[in-house]
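Peer 1: A structural model of the following input is requested.
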Amino acid sequence: MKVVVTALALGALALSTPVLAQGHDRHDTPAPRHEQAKPSKETKQQRHVRACKAKYRSYDVKRDAYRGQGGRWIKCRL
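Peer 2: Below you'll find the model as predicted:
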């Protein structure tokens, strides 16, 4: 008898768990303005890297330099 009751209880729990796990999402409405993420400001370093990449095709971020005509690495000064 205990086995049957336990089996029924486990079965009921297994069937009801997915229903209980479903949340009530509000995907149809946009988040209120105070909850929306603000775009982050670009740092000085990020602007520098972006400018160097735009000007020099050979720019290497780790070295902060680009290849000159003689093949030497030249520090980007933008």
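Peer 1: all contacts plus neighbour counts: C-alpha atoms, from now on.
Peer 2: Will do.
Peer 1: sec struct for Tyr66, please.
Peer 2: strand (DSSP: H, G, I helix; E, B strand; the rest coil).
Peer 1: pretty sure it is touching Lys55, no?
Peer 2: No. Tyr66 is beyond contact range of Lys55, at 9.7 Å (criterion: CA atoms under 8 Å).
Peer 1: Next, the second sequence, to be compared with the first:
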Amino acid sequence: MRPRLVLGAAVPEARDAVALSDLDAEAHAAYGVGSSPALVLVRPDGHIAFRGPASHAEAVAAYCERVFGPAEG
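Peer 2: Okay, here's the model as predicted:
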């Protein structure tokens, strides 16, 4: 997986590993998240595999575990 942080702000902070700006909110609208912080998991073929509130990171982790099996390590 390649995580990306898509921000509605013009300038990402230095601590943001890989951040993109969505100043016109087109990406947020395309993924159906509006202005709410969200987690979106997009498959390599472009389909949305998971979408949920950013405050529920455990939900995307549980989804990944169901699909890929338990994390090693």
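Peer 1: what TM-score do we get after superposing?
Peer 2: Scored against TM-score structural alignment, normalised by the length of the second structure, the superposed chains reach a TM-score of 0.21; 32 aligned residues with a CA RMSD of 4.3 Å.
Peer 1: Tyr66 and Lys55 of the first structure: who's more crowded?
Peer 2: Here Tyr66 of the first structure and Lys55 are compared on neighbour count by other CA atoms under 10 Å; more neighbours surround Tyr66, at 21 against 13.
Peer 1: Nearest residue to Val40 of the second structure in space, please, no chain neighbours.
Peer 2: Closest residue to Val40 of the second structure in three dimensions, ignoring its sequence neighbours and counting by CA to CA, 6 or more residues apart in numbering: Arg51, at 4.5 Å.
Peer 1: Point out the other helices and strands that the lengthiest helix in the second structure packs with.
Peer 2: Ordering each helix of the second structure by length in residues (DSSP state H) puts helix 57-68 first. Taking 3 or more CA pairs under 8 Å, 6 or more residues apart in numbering; DSSP states H and E as contact, the helices and strands that helix 57-68 of the second structure lies on are strand 38-42, strand 48-53.
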